[in-house]
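Visitor: Any chance you can model this:
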Amino acid sequence: MDVAVKRLASHSGQGFTEFKNEVELIAKLQHNNLVKLMGCCIQGEEKILVYEYLRNKSLDFFIFDVNRTTLVDWTKRRVIIEGIAQGLLYLHKHSRLRIIHRDLKASNILLDKDMNPKISDFGLAKIFSSNDIQGSTKRVVGTYGYMSPEYASEGIYSIKSDVFSFGVLLLEILSGKRNSGFHQYGDFLNLLGYSWQVWIGGRWLELLESSIAKEIHTSEARRYINIALMCVQENADDRPTMSDVVAMLNSESVILPEPNHPAFFNLRVSKVHESFSVVVPCSYNDVTITAEPDGR
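Guide: As a prediction, the model looks like this:
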């Protein structure tokens, strides 16, 4: 049987905490859309996690590479989107533990031989009691391109933090572009800003990656973009839960509310007679970052 081995760097102090967290958590979780932990080993400085082997690597390998993007047509992407949503819903509501992932991103979505998605990397995940609504930390860990604004700036996390990350991921799957590649979006800081601008301008079809634009029905495209923008709204209370998201993805008859503007959508340039300025953390979509948040 093929397996995947994740080896912890011997000099990584914080890494051991994350290693232990991952073992304790994922051993108790079982869902088709979560990666399976087969075993672990600790001997001296050597710390190893053994996972099921997923031959198709990770989602970012396909959606951001112009040579591979046609390998994931709209039918496959829809299955991937729905699978990620189901995996998150399980973590938030249906597992024995209530879990906030805190580092959901394209490189942490692994794909099996049939291109079914599996959420991986639970090193930064947090367990919630059923009574908790949100938590806070002075040590912000995660990936800035996917971080909710309340978490990036204040260290506040909740199930709505994962919903925000899911919304970013959904926009990336639809567009084939990284949220952090803001140089691609003219005046806009990131994909969220660009997506919002084409949405309010009624040009949302421009957001779609060219290979799927020919396959997806116009009304379906609008619905998926609407859901994504609802997930990345600036105010956490405005965002849907993953239960809501799964219901919206599975029903074409549900009337979706108009989203409010997303976080970090501001313009990044100064124009004649107008000044636009914003201070946001830089985005590194594939690098997990630790930072100390500043209070407001």
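
Visitor: Only C-alpha atoms from now on, for both contacts and neighbour counts.
Guide: OK.

Visitor: hang on, isn't Ala228 packed against Leu171?
Guide: Yes - counting by C-alpha atoms under 8 Å, Ala228 does reach Leu171; the two are 6.1 Å apart.

Visitor: Looking at those two, which is more packed in?
Guide: For Ala228 and Leu171, the more surrounded residue by other C-alpha atoms under 10 Å is Ala228, and the numbers stand at 28 against 25.

Visitor: With adjacent residues omitted, what lies nearest to that one?
Guide: Gly167 (4.4 Å; C-alpha to C-alpha, 6 or more residues apart in numbering).

Visitor: thinking again about what came up before, hey, what's in contact with both of Ala228 and Leu171?
Guide: By C-alpha atoms under 8 Å, 6 or more residues apart in numbering, Ala228 and Leu171 have no common neighbours.

Visitor: Please look at Thr290 and Gly142 and confirm they touch.
Guide: Yes - the pair Thr290 / Gly142 is scored as a contact, 6.7 Å apart, by C-alpha under 8 Å.

Visitor: the more surrounded of those two?
Guide: Gly142 (25 against 12).

Visitor: now that one: how far from Ser175?
Guide: 23 Å (C-alpha to C-alpha, to the nearest Å).

Visitor: before we move on, what about Ala9?
Guide: 35 Å.

Visitor: Show me which of these two is the more surrounded one.
Guide: Comparing Ala9 with Ser175 by other C-alpha under 10 Å, the one with more neighbours is Ser175, at 24 against 13.

Visitor: Relative to Tyr146, how far out is the more buried one?
Guide: 15 Å.

Visitor: Kindly report the same for Lys126.
Guide: For Lys126, the distance to Tyr146 - C-alpha to C-alpha - is 17 Å.

Visitor: repeat for Asn235
Guide: Look at Asn235 and Tyr146: by C-alpha to C-alpha, they are 15 Å apart.

Visitor: quick one, what contacts Gly176?
Guide: Gly176 is in contact with Ile63, Phe64, Thr69, Leu208, Glu209, counting by C-alpha under 8 Å, 6+ apart.

Visitor: try it again with 10 Å
Guide: 60, 62-66, 69, 169-170, 207-212 (C-alpha atoms under 10 Å, 6 or more residues apart in numbering).

Visitor: Could you do Glu206 as well?
Guide: By C-alpha under 10 Å, 6+ apart, the contact list for Glu206 reads Ser175, Ser195, Val198, Trp199, Ala213.

Visitor: now the other sequence, so there's something to compare against:
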Amino acid sequence: MGVCYGKPHLPTPSSKGNVKSGQKPSASWCSAASHNAARDKKASGDGKIVADPSLALFSFAELKEATKNWRADALLGEGGFGRVYKGTLHKKQQSGRTETIVAVKFLNPAGAQGYTEWGREIDFLGGLSHPNLTKLLGYCREDANLALVYEFMQMGSLEKQLFRKSSNCHLGWDVRLKIAVGAAKGLAFLHGLERQIIFRDFKSSNILLDGSYMAKLTDFGLVRCGPPEGLSHVSTQFMGTFAYAAPEYRKTGRLYVESDVYSFGIVLLEILTGLRAWDPNRPPSKATLLKWAKPLLSSQNELLTIMDSRLKGNCDVYSVFQIAQLALKCVQETPQFRPSMTIIVKELESIEAASAPGMLQKA
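Guide: Purely as a prediction, here's the structure:
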């Protein structure tokens, strides 16, 4: 998937959005009062909160036809919810027959996630819009057949782009920075709402990329509203991906907005090293990326020994070091010591601007 390239010059798209008034989203997992208060509030100048009655209701037969009966070569991936397929929706209009490429996620009844997460995703994406959140086009609810239909993201997930086997086809440093900025803006928007929203399962596989490598967060089945006023955390059962989860959440079930920040720091390490957060195929001392890499991040010389070898000779050494320091801040053991996503966005944008084409120093 994707196109091989060295250092493409990709402009960072505007993430500005307008807040539109309207009915509050029907998100049962957040109080109506919180959504009313948040409805007219901008978060980092991005996105909007709107009711979206335009979500299409698809029949199971339509989606079966769109994916050509779930043909194997249309399979995009598989997760706790179920399988995701590439599909083509056909629609007749006065101007002729139109085609829309979509991603269709079918619920696996025996999977780790189920009806609750399916409904939560509809409520969530039906009420929020942001350039760095995936767009939900519609859904299917027909007997036991549940599905979600999204815009199709041509370049797949950050996980696939980072960890595919080919060493000649990879993400350049400027593109990696662009992706980090976009993903950070998505989280900053969620955290900036009146009743903060915690993503809870932020990881590289939940960052999708469009044709210009704009990052969009996906898979909102585990999102939780942040703590009510006067409280610092939400207590909940652990659900998510262990290698990305913050220590306080893993150990106690206490979930903070800053728990997402920790997960973001782990993804920054993956972007730096080109290695998975956890890989049982690596030697035991290196299986957990953070445990192995953390002692090496404070020294520029040691950092160069663990950074993705595909980047060497074609990246800004200083910006690589800055990203490493930012990652260290994000993975602080104590949640309150981690920076906010708003601060992280500003730091990333500053790093990105300073390492723009024409200002690169070779590694």
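
Visitor: Work out the TM-score between the chains.
Guide: Put the two chains on top of each other and the TM-score (TM-score structural alignment, normalised by the length of structure 1) is 0.79; 251 aligned residues with a C-alpha RMSD of 2.1 Å.

Visitor: Just the closest of the contacts of Gly176 of structure 1 to Gly186 of structure 1, please.
Guide: Nearest to Gly186 of structure 1 among the contacts of Gly176 of structure 1 is Leu207, at 13.8 Å by C-alpha to C-alpha.

Visitor: How many neighbouring residues does that closest one have?
Guide: For Leu207 of structure 1, the count of nearby residues is 22 (other C-alpha under 10 Å).

Visitor: what residue of structure 1 matches up with Ile122 of structure 2?
Guide: Under the alignment (TM-score structural alignment), Ile122 of structure 2 pairs with Val23 in structure 1.

Visitor: element containing its match?
Guide: Element membership of Val23 of structure 1 [criterion: DSSP states H and E] is helix 13-26.

Visitor: Repeat that for Tyr51 of structure 1.
Guide: Assigned by DSSP H and E, Tyr51 of structure 1 falls within strand 46-52.

Visitor: ok now that strand, how far from the chain's centre?
Guide: Relative to its chain's centre, strand 46-52 of structure 1 lies at 24 Å (C-alpha atoms, centre = their mean, to the nearest Å).

Visitor: Equivalent analysis for stretch 194-207 of structure 1, please.
Guide: 21 Å.

Visitor: Check stretch 137-151 of structure 1 too.
Guide: With C-alpha atoms, centre = their mean, you get 12 Å for stretch 137-151 of structure 1.

Visitor: mind listing what's buried in that stretch?
Guide: For stretch 137-151 of structure 1, the neighbour count (16 or more other C-alpha atoms under 10 Å) marks Val140, Val141, Gly142, Thr143, Tyr144, Gly145, Tyr146, Met147, Ser148, Pro149, Glu150, Tyr151 as buried.

Visitor: what do you get for stretch 167-177 of structure 2?
Guide: Going by neighbour count (16+ other C-alpha under 10 Å), the buried part of stretch 167-177 of structure 2 is Cys169, His170, Leu171, Gly172, Trp173, Asp174, Val175, Arg176, Leu177.

Visitor: What span of structure 2 is the strand holding Tyr51 of structure 1 aligned with?
Guide: Against structure 2, strand 46-52 of structure 1 falls on residues 145-151 (TM-score structural alignment).

Visitor: Then stretch 75-88 of structure 1?
Guide: Aligned by TM-score structural alignment, stretch 75-88 of structure 1 falls on residues 174-187 of structure 2.

Visitor: what about the longest helix along structure 2, how far off from structure 1?
Guide: When structure 2 is parsed with DSSP state H, its longest helix is helix 173-191. With mean C-alpha distance after the TM-score superposition for structure 1, helix 173-191 of structure 2 departs from structure 1 by a mean of 0.6 Å once superposed.

Visitor: residues in contact with Gly123 of structure 1?
Guide: By C-alpha under 10 Å, 6+ apart, the residues touching Gly123 of structure 1 are 15-26, 101-103.

Visitor: you'd agree it is in a strand?
Guide: No - read with DSSP: H, G, I helix; E, B strand; the rest coil, Gly123 of structure 1 is coil and lies in no strand.

Visitor: now the helix or strand following the helix holding Val23 of structure 1, how far from the chain's geometric center?
Guide: Using DSSP H and E, the next helix or strand after helix 13-26 of structure 1 towards the C-terminus is strand 37-43. Distance of strand 37-43 of structure 1 from its chain centroid, counting by C-alpha atoms, centre = their mean, is 27 Å.

Visitor: how deep is the residue lying closest to Arg254 of structure 2 once chain neighbours are set aside tucked in, by neighbour count?
Guide: With C-alpha to C-alpha, 6+ apart as the criterion, Arg254 of structure 2 has its nearest non-adjacent residue at 4.6 Å, and that residue is Ser235. Using other C-alpha under 10 Å, Ser235 of structure 2 has 12 other residues around it.

Visitor: pretty sure Asn281 of structure 2 contacts Ala287?
Guide: Yes - Asn281 of structure 2 is within contact range of Ala287, at 7.2 Å (criterion: C-alpha atoms under 10 Å).

Visitor: Please say which of these two ends up with more neighbours.
Guide: With neighbours defined as other C-alpha under 10 Å, Asn281 of structure 2 and Ala287 compare such that Ala287 has more, 17 against 8.

Visitor: quick one: Tyr157 of structure 1 is in a strand?
Guide: Yes - assigned with three-state DSSP, Tyr157 of structure 1 falls within a strand.
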